[in-house]
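Novice: Mind folding the following:
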Amino acid sequence: MRLLRQNPDGVEVVIHASNVDPGAAALSVCDVPATEPRHVGNAEYAEFALDFCRRNHIDVLIPPRRLTALAGRAADFAAIGTSLMCSPLAAVRTLTDKVATYESASAAGIPVPPWRAVNDAEGLYRAVAELSRTDEHLCIKPSGEYSAFGFRVLDDRPLTLATLLAAPQPIASVDAVAGALRRAAEQGDRIPELLVMPFLDGPEISIDCLSAPGGELLVGIPRSKQGRFRLLLDDPAPVAIAERLVRHFELAYLTNTQLRHRHGEPVLLEVNPRPSAGLFQTAFADVNLPWAAVRVLLQGDSGLRQPPRLGACLAVAEAVMEVAPRAVVPDPVPAPVIRTAESILAPVTHTPGALPVGVP
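Specialist: The predicted structure follows:
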């Protein structure tokens, strides 16, 4: 939001933000807060978003969640005067499924880690037996878009005092995970597809990408993440991998590619067809990617004339800011009940005469 408000063109931006949680912090710092209804499918969610944009005269909609509901509906939004910032539906469907992502990326010659998809205890044991031959620690995580939820490092070693006294880690034994899967099956619970793969330790490299529709990478800013530190890498190698992925999936606007190293070589961790949560850090490269994306969407020109400034080392520290007191935000105009993930729907309006723009 800050980067859009502090855009280099000096355009006044009015930010509407919505969340299923009326107490979400983002609703305290946007200009016009709103709550999203819960519990819906994609069709109902898309109708909610269209109605929201129509009633609020939204110029640009930047959705960081529920992309499968909105991708492919650009013409519907354009008909009501809203520009939708989103990659193609085919890419969104593939990239919100890690199995499909790895299959497609591997077929395109992009290095991926070994993996196995499981959804029951027996499959888990088989996957662990097969992948353990590499003598690497293994991990398990949902194949769908769950952020860090559901991630566990698989570790059957006895608990040591040193481990007990160290910072807590997301660790679970293979038997404990297998037991959870068996109990879920016995209770008739839906079990999502899970990935078993090597645990790729070491710095993660996250490349924030801005691209034009059709998959032309305009700029990629890689940042190495380790603990509280971020290094804006002056290294073309990870950007080259991100460029191949952007072109392969024909990604548009703001997306993010994450890599890790295995045996000294970079491999794909995941591709997010949405802006990353750490996108604000790219401001230290002297670029305003959110505003550049809005310009690409509305004008076909990013406005970026200088290459990003790379090599900076950043420290991420906790900060405190004052926000408006928590209050109940009015519900949207009555509409079909809609199921949404806990995310911010980020549309934007503008004052008369100002360039329309949007924010996540």
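Novice: make it CA atoms for all contacts and neighbour counts henceforth
Specialist: OK.
Novice: ok, and the closest non-adjacent residue to L70?
Specialist: Distances taken as CA to CA, 6 or more residues apart in numbering place A46 nearest to L70, at 5.8 Å, with adjacent residues excluded.
Novice: So L3 belongs to a helix, correct?
Specialist: Yes: residue assignment for L3, taken from DSSP: H, G, I helix; E, B strand; the rest coil, places it within a helix.
Novice: thought it was touching N288?
Specialist: Yes: L3 lies in contact with N288 (CA atoms under 8 Å); the separation is 6.4 Å.
Novice: quick one, helices of the stretch 101-250 of the chain?
Specialist: Along the stretch 101-250 of the chain, counting by DSSP state H, counting those that start in this stretch, helices occupy 121-131, 161-165, 174-186, 236-249.
Novice: quick one: which of these is nearest R295?
Specialist: The closest of the helices of the stretch 101-250 of the chain to R295 is helix 236-249. By CA to CA, the value is 18.8 Å.
Novice: just to revisit the earlier point, and L3 and N288? Which one has more around it.
Specialist: Just comparing L3 and N288: by other CA atoms under 10 Å the higher neighbour count belongs to N288, 23 against 16.
Novice: what about the more buried one, distance to L314?
Specialist: According to CA to CA, to the nearest Å, N288 and L314 sit 17 Å apart.
Novice: Likewise for C30?
Specialist: Using CA to CA, C30 is found at 26 Å from L314.
Novice: What degree of burial does L269 show, as a neighbour count?
Specialist: Using other CA under 10 Å: L269 sits among 20 other residues.
Novice: let's see this one next to it:
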Amino acid sequence: MSLRIWYNRTFSTASHYVEMIRRNADQRQFEIYVTHPKTHSLMLQIADYAEPEPTLPLYEYPGYCLDFCKKHNIDIFIPHFGMSEIVKYRSEFAKIGTKLLAAGDAELIGLVLDKGKLFSELSTLKSIELPDYYVVSTVDEFKEAYHQLKERGHRVCFKPASGEGGAGFRIIKETLPSIQSLYDPCGPGILLDEAIRMLSSVPEFPPLMVMEFMSGHEYSIDCLASSSSLLAAVPRKKVEGRVRLLEENELLIEWAHEIHKVIPLQYNFNIQVIYQKGKPKLLEINPRTSGGLYTSCLTGINFPYLAVKLLLGDQVVVPEPEFGIVATHIEKEMIMHRSFQ
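Specialist: Presented below is the predicted three-dimensional model:
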């Protein structure tokens, strides 16, 4: 008998993970359910069952998820959107027979998603180097943080303390752009005076991390773990453009083990690191599958399916990863067979 897996609103590259679960080595059968508010989402096209997802206030969203799982007899729910709220209701999902594939409980995920709290928690680890940073909520704190970082010789950037991806990331510029900037690609730069003007418009704003700007090679470390043990860690280096190197970087693999001892995330999660002057520094941790995890699966580790096996309590044997692989990806056309208009 097949098990039913539901993916709620998530990014389109999760379609790769659906196919990896379907093509599992155990030949286990799954039915994939997908919902998404965008009626032309690729995820809706690759599902066995799909329907548009309503737009709801976040406080109402877990109720919708519980109703969906109950209505469709969902065995495994892999939440992305609203995950930090959904995990608060884990016991309610368990009562209706649905297992949540989420990297931790509400407290742990809340800690990881707040970069200020996360950095504070990891500051006790001598082996993990953090960037210079300040968490600020007023314009005076912002200006003081900026000047402190400049005095240490840093270029300065800032981003929301809680957020996903590159949303809100800005690099501070001190001089007016030249006319050439009108012909260059748009970037995340913002003039210092403009940032101060906008932040001054309110007495207090949601916490920002003001930090040193790091410009070296960036790595994503894709991880598979139980709550007690890290089972796999694959450092994925951004070489250039879309080119990635799956690198047996022993230092970063050891970092993943050290971080997991303090932040015991489970199933699939991702650690992001940037090198600065030859040394790696932690950027953030994502308590979910990363958008580029499908590349790390080229090592021979089926991260999405093994996470499902862990959730089900099955024995998990992780193959020895094949490192040294250089990979890229290209766009591919796809005819849409479903219409929800």
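Novice: Got a TM-score for the pair?
Specialist: Taking TM-score structural alignment, normalised by the length of structure 2 as the basis, the two superposed chains have a TM-score of 0.88; 321 aligned residues with a CA RMSD of 1.9 Å.
Novice: ok, back up a step: mean neighbour count, the helices of the stretch 101-250 of structure 1: which tops it?
Specialist: Each of the helices of the stretch 101-250 of structure 1 was assessed for mean neighbour count using mean count of other CA atoms under 10 Å. The highest is helix 236-249, with a mean of 20.
Novice: mean deviation of the next helix or strand after that one from structure 2?
Specialist: Downstream of helix 236-249 of structure 1, the next assigned helix or strand under DSSP states H and E is strand 253-262. Its match in structure 2 and strand 253-262 of structure 1 itself, once the structures are fitted together, sit a mean 0.8 Å apart by mean CA distance after the TM-score superposition for structure 1.
Novice: And whichever helix or strand comes after strand 253-262 of structure 1, what does it pack against?
Specialist: Using DSSP H and E, the next helix or strand after strand 253-262 of structure 1 towards the C-terminus is strand 265-272. Taking 3 or more CA pairs under 8 Å, 6 or more residues apart in numbering; DSSP states H and E as contact, the helices and strands that strand 265-272 of structure 1 lies on are helix 89-95, helix 98-107, strand 253-262.
Novice: and C30 and L314 of structure 1? which has more neighbours close in?
Specialist: When C30 of structure 1 and L314 are compared on other CA under 10 Å, the one with more neighbours turns out to be C30, at 19 against 15.
Novice: what do we get in structure 2 for the more buried one?
Specialist: Taking TM-score structural alignment as the criterion, the aligned counterpart of C30 of structure 1 in structure 2 is A47.
Novice: need the contact list for the residue mapped onto S276 of structure 1 from structure 2.
Specialist: The equivalent of S276 of structure 1 in structure 2 is S290 (alignment by TM-score structural alignment). If a contact means CA atoms under 8 Å, 6 or more residues apart in numbering, then S290 of structure 2 has 222, 269-270 as its contacts.
Novice: Give the aligned equivalent of K279 of structure 2 in structure 1.
Specialist: Following TM-score structural alignment, the counterpart assigned to K279 of structure 2 within structure 1 is E265.
Novice: One more: Q266 of structure 2?
Specialist: With TM-score structural alignment defining the correspondence, Q266 of structure 2 maps onto A252 in structure 1.
Novice: Pick the most buried one from the helices and strands packed on strand 265-272 of structure 1.
Specialist: For those, ranked by mean neighbour count under the definition mean count of other CA under 10 Å, the leader is strand 253-262 at a mean of 24.
Novice: tilt between that one and strand 265-272?
Specialist: Calculated by axes from the mean of the first three to the mean of the last three CA atoms, to 10 degrees, strand 253-262 of structure 1 forms an angle of 150 degrees with strand 265-272.
Novice: so the residue nearest to L70 of structure 1 is in which element?
Specialist: Since the elements are taken from DSSP H and E, A46 of structure 1 ends up inside helix 42-56.
Novice: For the very next helix or strand once past that helix, grab the matching residue range in structure 2.
Specialist: Downstream of helix 42-56 of structure 1, the next assigned helix or strand under DSSP H and E is strand 60-62. Using TM-score structural alignment, the residues of structure 2 aligned to strand 60-62 of structure 1 are 76-78.
Novice: Check the mean deviation of that stretch from structure 1.
Specialist: Between stretch 76-78 of structure 2 and its aligned partner residues in structure 1, the average distance after superposition works out to 0.9 Å, using mean CA distance after the TM-score superposition for structure 1.
Novice: so F93 of structure 2 touches F68, yeah?
Specialist: No: at 10.6 Å, F93 of structure 2 does not count as touching F68 under the criterion of CA under 8 Å.
Novice: Comparing the two, which shows the higher neighbour count?
Specialist: Neighbours per residue (other CA under 10 Å) separate F93 of structure 2 from F68, with F93 holding more: 24 against 14.
Novice: give me every residue that touches that one.
Specialist: When contacts are counted by CA under 8 Å, 6+ apart, F93 of structure 2 is found next to 66, 69, 99-100.
Novice: circling back: can you tell me what sits against the match of strand 60-62 of structure 1?
Specialist: Outside of stretch 76-78 of structure 2, the residues within contact range by CA under 8 Å, 6+ apart are 3-8, 69, 98-102.
Novice: The counterpart of S147 of structure 1 in structure 2: neighbour count?
Specialist: Per TM-score structural alignment, the equivalent position to S147 of structure 1 in structure 2 is G165. As a burial measure, the neighbour count of G165 of structure 2 was computed by other CA under 10 Å and equals 10.
Novice: Surely the match of Q266 of structure 2 touches C86?
Specialist: Yes: A252 of structure 1 is within contact range of C86, at 6.7 Å (criterion: CA under 8 Å).
Novice: Who are the contact partners of C209 of structure 1?
Specialist: Counting by CA under 8 Å, 6+ apart, C209 of structure 1 makes contact with 217-221, 242, 253-257.
Novice: again but with N42 of structure 1, I slipped
Specialist: Residues in contact with N42 of structure 1, defined by CA under 8 Å, 6+ apart, are 66, 68-70, 339.
Novice: L233 of structure 1 matches what in structure 2?
Specialist: When structure 2 is aligned by TM-score structural alignment, the residue opposite L233 of structure 1 is E247.
Novice: Now for that match: which residues touch it?
Specialist: Residues touching E247 of structure 2, when contacts are defined by CA under 8 Å, 6+ apart, comprise 234-237, 323-325.
Novice: If we use 10 Å, what do you get?
Specialist: The contact partners of E247 of structure 2, taken as CA atoms under 10 Å, 6 or more residues apart in numbering, are 219, 221, 234-237, 253, 296, 299, 322-326.
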